[in-house]
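Peer 1: Sequence plus the predicted model coming up.
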Amino acid sequence: MTHARWTNPFTAAALPLVERPELLAVVAEIDHFAAGFTRFTGAFTHSPPRLVLVTGPSGCGKSTLAQRCARWLLDTGDPVVCVDLSREPLALTVRERIDSVCRGLAAHFEVPCDDPRGVFDEVDAVLPTDTLLVVLLPPVELPAELRWYAGAAGDRMILFTESSHLREAPDDVVVLPLGPLAPGDIARFATTRLTAAAPSIPPLSPAAIDWIEQRWSPTGLSAEALRRLLHEAYEDAHHRGTPEVDLDAIMTSRLRRLLDQP
């Protein structure tokens, strides 16, 4: 049987909002995410931070929240330069990780990198006085990295980083904590993705949403785990040509194995 071609609305995991602002349409304002974004915009309006740390377990949306905040700064209308170094390879030591970031920043602004630790000062010297520099950093693992970046950032800079391990930070660092999905987040996440999708995409049945809520919300389902679950269900529905993604699609053996992993 030949089925209509459509793109799975739950394919994209990473959302590079800085490069592709049109992807804002698929960002779900789930509970912790919305609170974190509001916390950042409030802090920026009151007293712009130099360093922002997004915390939470793997798959909870840390990278997307950092991208969302950076995109908001780009859309304010003020002069903003954004440098995305979040995909820099993670080195073995704190020094190697910091040096890698400094080399990337130096290459972007074409400033000397003889001393990687002096790059932030070099960039500050060439940055126009009316311009804000936003830098998306790779994840940090140790408090020493956080302290170094907090001290290196200039007055016209905002650095974003994330960590799955750190929960506390110096007082001058704005911390945006994320966590598992809250009640109602599953429906909000699915509805946002499906609303932004093509009209030919099958709907997700209320029974399927209720089952996921009852079965997995108490155990702390992450946004990424939910995305993978719905992606698999929609792949199955597309293969079978069903007009709706129902509980049968969710309850396939492959999905059960995925969800039953510890």
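Peer 2: Ah, there it is.
Peer 1: For the rest of this, base every contact and every neighbour count on C-alpha atoms.
Peer 2: OK.
Peer 1: now the strands: where do they sit in the protein?
Peer 2: In the chain, the segments counted as strands under DSSP state E are 51-55, 80-84, 132-136, 157-163, 173-177.
Peer 1: take a look at this one as well, against the first:
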Amino acid sequence: MNPQPPDAPPPGHPPNPFAVPRLGSTDPLNPLWYAEHVNYYVPVDNTEGSFEQCQGRFADVAHLHHEGRLVLVRGERGCGKTALVNRCAHWLRDRLGRDGLRAEVVNLRQEAHENDPIPTRREHTCRALLDKLNELQLLRHNLAYEMRDRPDDAYRNLPGCLDTDQALIVLLPPVELIEELHYYAARAPRRMVFFAETTSALDRRDRDVLGRNTVHLEVDGFDHRHAARFAADRLGRLKPGLLPPLADTALEEYIDDGRLATIREMQWLLFGVYETLRVQDERPNQVTWQDLARHFMREARRLREQP
């Protein structure tokens, strides 16, 4: 008898339409690791427009042979910044390959602590980058590696330590201060693209400081219409009738008074509601605002009972 795969639903129960393969209930989509995630992006919270903007800015990549770029994704927590960065980096890796560049994606998101001083964050990030490039055997000689504790020198010499057809896509730790963002915008070496996320609001002066080498992308919260589009996409992946649909006003009543929801909040909420419903023998004809509220109450009690 063949064992059930890890993400398979229990026998006799439909799958949870909000369970993305290989992810937890609120993990960001990541086509860099799982190719099938490309098909799970939904055009909400301005992610589609930002993705197309990124594609437009890198339609011609000849400039990367002379100077690098910083791609900055701004938005509130939970709005899908990391998922957008993953999508853009995945697409850019393929785009650079079509131009004859071998692009390596280097994930440094966890390599600096949020509360550390900026010089310390820069040093940790640079050291981690050079260590990973050395581990991947991408360095032709050790000059930049020997400078990994001196970020300015290391970045300046790094292109000469790589093959001339080697490009790097570097996913930076989240950055909140304009001074640190300016550092990466000003020092991005040729054939290198830094991706950074921030929750900080940037005015026109900040954008001027970051200069023309910075690609600005935005994500945001959304209202009940975008939430309904997200839910319809996920529910549409199942055969009709397997699970009850959302009532027309369920999300409208949940997201009211001008409040904006986030993609993380919607994924958490609807995953939890449908995880409960799919294992029930008797299910309602539709999911209402009361079903969403009951899920909130269950989670509130669960959290209150935890030490």
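Peer 2: Perfect, thanks for sending it. What you see is a predicted model, and the numbers here were worked out from it, not measured in a lab.
Peer 1: Compile the strands of structure 1 into CSV and extend it with columns for mean neighbour count and distance to Leu23 of structure 1.
Peer 2: Below are the strands of structure 1 laid out as CSV (neighbours: other CA atoms under 10 Å; distance: least, CA to CA, whole Å):
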stretch, mean neighbour count, distance to Leu23 of structure 1
strand 51-55, 24, 20
strand 80-84, 18, 17
strand 132-136, 22, 18
strand 157-163, 24, 20
strand 173-177, 21, 21
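Peer 1: Out of the ones you listed, which is closest to Pro143 of structure 1?
Peer 2: Taking CA to CA, strand 157-163 is the member of these nearest to Pro143 of structure 1, at 10.3 Å.
Peer 1: Average offset of that closest one relative to structure 2?
Peer 2: In the superposition against structure 2, strand 157-163 of structure 1 averages 0.6 Å from its aligned positions (mean CA distance after the TM-score superposition for structure 1).
Peer 1: Quick one: list the elements packing against that strand.
Peer 2: If you count contacts as 3 or more CA pairs under 8 Å, 6 or more residues apart in numbering; DSSP states H and E, strand 157-163 of structure 1 packs onto strand 51-55, helix 62-74, strand 132-136.
Peer 1: burial count for the equivalent of Val42 of structure 2 over in structure 1?
Peer 2: Residue mapping for Val42 of structure 2 onto structure 1 gives Ala28, with TM-score structural alignment as the criterion. Neighbour count of Ala28 of structure 1, defined by other CA atoms under 10 Å: 19.
Peer 1: wait, doesn't Ala28 of structure 1 sit right on Gly184?
Peer 2: No - contact between Ala28 of structure 1 and Gly184 fails when scored by CA atoms under 8 Å: they sit 11.6 Å apart.
Peer 1: which residues does the residue mapped onto Leu217 of structure 2 from structure 1 contact?
Peer 2: In structure 1, the residue equivalent to Leu217 of structure 2 is Leu176, according to TM-score structural alignment. Counting by CA atoms under 8 Å, 6 or more residues apart in numbering, Leu176 of structure 1 makes contact with 36-37, 39-40, 52-55.
Peer 1: quick revisit: mind putting the strands of structure 1 in CSV, distance to Pro202 of structure 1 included?
Peer 2: Below are these laid out as CSV (distance: least, CA to CA, whole Å):
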stretch, distance to Pro202 of structure 1
strand 51-55, 34
strand 80-84, 35
strand 132-136, 36
strand 157-163, 35
strand 173-177, 34
